[in-house]
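Q: Next come a sequence and a model predicted from it.
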Amino acid sequence: MRTLVIGDIHGGLRALHQIMERAKVTTKDKLIFLGDYVDGWSQSPQVIDYLIEMKITHDIICIRGNHDELLREWLKDSKDNEQWYQHGGEATVLAYQTVDGETKKRHIEFLETLENYFLDEHNRLFIHAGFTNMNGVNYEYFPKLFYWDRTLWETALALDQNIKTDHLFYPKRFTLYKEIYIGHTPVSRIGETIPIQKANIWNIDTSAAFNGPLTIMDVDTKEFWQSEPLPTLYTNEKGRNKI
């Protein structure tokens, strides 16, 4: 059995189909989705439908992303957010114009069942964004940071690679877990399009919302498979690109 982790999808169902085929995913695999299923490309409702169906047939964990929470607030509470519109929400609102009420209700139920994080039997943490409490996720004062934090990744990027884990200055957060898998902050910000490891943190967000591919990775072997870059799969759309 493989444990496979999937980065931020952002409405790119075609890319999701591609990585499932390229990784030859079967019902024997455990799949951990890191969140941000929506906002960007035009198939956000279909991505959620796909995951709901997959929960029946496969062993999957679905983590909550910030975009998923923004969608839940809009669907359930009619909470509009102008900043959300500018960061992929507009495409999602347009896509839901053709979705019936019963399906929306099912999607709200799915969004409410998302996990803030998953800690496996090997002490590997899977979380959308990060956490700030020095004692770990179980002690986090602000649960929203599980899907909004960027300090975990920023700290990993800034860390001196020569510093030892037992050094006084080594970030305590990094020592709590064997590995930490995140999405949320695209690796394209540091000029990359593949999963990037800094310290014991793996960033699997390979910028599918923008110009990059979607990624699925085997957490044991670190082998990974990618879709085509999303703009080539949605040639008449912008995704979350501004131009």
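A: Everything's here; your move.
Q: Every contact and neighbour count from this point should use C-alpha atoms.
A: Will do.
Q: Skip ahead from the longest helix seen in the chain and say which helix or strand is next.
A: For the chain, the helix with the greatest residue count under DSSP state H is helix 44-57. Toward the C-terminal end, the helix or strand that comes next after helix 44-57 (DSSP states H and E) is strand 59-62.
Q: could you say what helices and strands that following strand packs with?
A: Under the contact criterion of 3 or more CA pairs under 8 Å, 6 or more residues apart in numbering; DSSP states H and E, strand 59-62 touches strand 30-33.
Q: List of residues touching the strand it packs on?
A: With contacts defined as CA atoms under 8 Å, 6 or more residues apart in numbering, strand 30-33 is touched by 1-8, 58-63, 126.
Q: any idea which residue of this structure is furthest from its center?
A: Leu168 (31.7 Å; CA atoms, centre = their mean).
Q: So it lies in a helix, does it not?
A: No. Looking at Leu168 with DSSP: H, G, I helix; E, B strand; the rest coil, it is coil, so not inside a helix.
Q: ok, structure two:
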Amino acid sequence: MHRTLVIGDIHGGLRGLHQILERAQVTTEDKLIFLGDYVDGWSESPQVLDFLIELNNRQDCVFIRGNHDELLLDWLAGDTKNIDETMWYHHGGEATVLAYEKVTAETKRHHVNFLKTLQNYHLDGQNRLFIHAGFTNLNGIAYEYFPKLFYWDRTLWETALALDPMLSKNSPSYPRRLKLYHEIYIGHTPVTRIDQTIPVKKACIWNVDTGAAFKGPLTIMDVDSKEFWQSEPLNDLYFNEKGRN
């Protein structure tokens, strides 16, 4: 049976990725939509990219760009003028830099080519938007003035969190951004910040980042049935590492 499955932020946790694909019994008939942030955190960022490149050869995959993926691309390409290395290292970049010490120049070139192909967002035929972080333009993604906000914005999720669930969509106070798409699937801001470790729905937004970069599990979810499967907490799978903790 063909399914559309969405995957939250991986952050170098290849062991978690293997677990969720196995637990969801993913087949080559399934479409996989990855929400970005494949790297930075746990020690297997290069291996995650290798796996995703190979996975793309055997089934339908959509790869969304995350902010950490953009940082890695800039670093691999030698364009570090926009990278605050102290901040990047503190938020998982150090593990990635150390991991790439063992990676060949040829593999790095493959990874650069892959990272350049990442999409800012994916909008399907059912008006479901898949995006790493969000957008700010009230008219939607096609009108966004600052494309980097697709993978850096947090205001969309914060708006949904703060929204009174009793407020009618017909109210003039209802946020226009939350009326444009049937559903929006995001990562970027882990739901562990609101003491959750499962996908959270607020307004039309599903947040599938369940904190795999820290002490939470990695999640894969069927966007039609809303059934989801999770890995073990990543700090248990990488018990001798700190991740982004």
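A: Here it is on my side, so go on. No experiment lies behind these values; they were computed from the predicted model shown.
Q: Can you give me the TM-score here?
A: Scored by TM-score structural alignment, normalised by the length of structure 1, the superposition of the two chains gives a TM-score of 0.98; 241 aligned residues with a CA RMSD of 0.6 Å.
Q: Map Glu227 of structure 2 across to structure 1 for me.
A: In structure 1, the residue equivalent to Glu227 of structure 2 is Glu223, according to TM-score structural alignment.
Q: which stretches of structure 2 form strands?
A: Using DSSP state E, the strands of structure 2 run over residues 4-7, 31-34, 61-63, 121-123, 128-131, 183-186, 200-202, 205-207, 219-222, 228-230.
Q: will you turn these into CSV that also has mean neighbour count?
A: Shown next, in CSV, are these (neighbours: other CA atoms under 10 Å):
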stretch, mean neighbour count
strand 4-7, 22
strand 31-34, 23
strand 61-63, 22
strand 121-123, 18
strand 128-131, 24
strand 183-186, 24
strand 200-202, 16
strand 205-207, 22
strand 219-222, 25
strand 228-230, 20
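Q: Tell me which residue of structure 1 lines up with Asp236 of structure 2.
A: Matched across to structure 1, Asp236 of structure 2 falls on Thr232, judged by TM-score structural alignment.
Q: how many neighbours does its match have?
A: For Thr232 of structure 1, the count of nearby residues is 13 (other CA atoms under 10 Å).
Q: and if you look at Leu161 of structure 2?
A: The tally of other residues near Leu161 of structure 2 (other CA under 10 Å) stands at 15.
Q: Quick check: the aligned residue for it in structure 1?
A: Leu161 of structure 2 maps onto Leu157 of structure 1 when the alignment is built from TM-score structural alignment.
Q: For its match, give me its contacts.
A: Lys198.
Q: That one and Trp202 of structure 1, how far apart?
A: 11 Å (CA to CA, to the nearest Å).
Q: hey, what's in contact with both of these two?
A: The contact lists of Leu157 of structure 1 and Trp202 share no entry, where a contact means CA under 8 Å, 6+ apart.
Q: For the match of Glu227 of structure 2, which residues are in contact?
A: Residues in contact with Glu223 of structure 1 (CA under 8 Å, 6+ apart) are Met217.
Q: Figure out how far stretch 76-94 of structure 1 is from the centre of its chain.
A: 18 Å (CA atoms, centre = their mean, to the nearest Å).
Q: That stretch spans what distance, first to last residue?
A: For stretch 76-94 of structure 1, the end-to-end distance is 16 Å (CA to CA).
Q: got it, and stretch 76-87 of structure 1?
A: For stretch 76-87 of structure 1, the first-to-last residue distance is 20 Å (CA to CA).
Q: buried set for it?
A: His87 (16 or more other CA atoms under 10 Å).
Q: do the same with stretch 176-183 of structure 2
A: For stretch 176-183 of structure 2, the neighbour count (16+ other CA under 10 Å) marks 177-180, 183 as buried.
Q: can you tell me what part of structure 1 that stretch aligns to?
A: The alignment of stretch 176-183 of structure 2 onto structure 1 (TM-score structural alignment) covers residues 172-179.
Q: who's in contact with the matching stretch?
A: Stretch 172-179 of structure 1 is contacted from outside by 122-125, 132-136, 165, 199-202, using CA under 8 Å, 6+ apart.
Q: From those, list just the buried residues.
A: Taking 16+ other CA under 10 Å as the criterion, what is buried in the contacts of stretch 172-179 of structure 1 is 124-125, 132, 136, 199, 201-202.
Q: out of the residues you listed, who's nearest Glu192 of structure 1?
A: Trp202 (12.9 Å; CA to CA).
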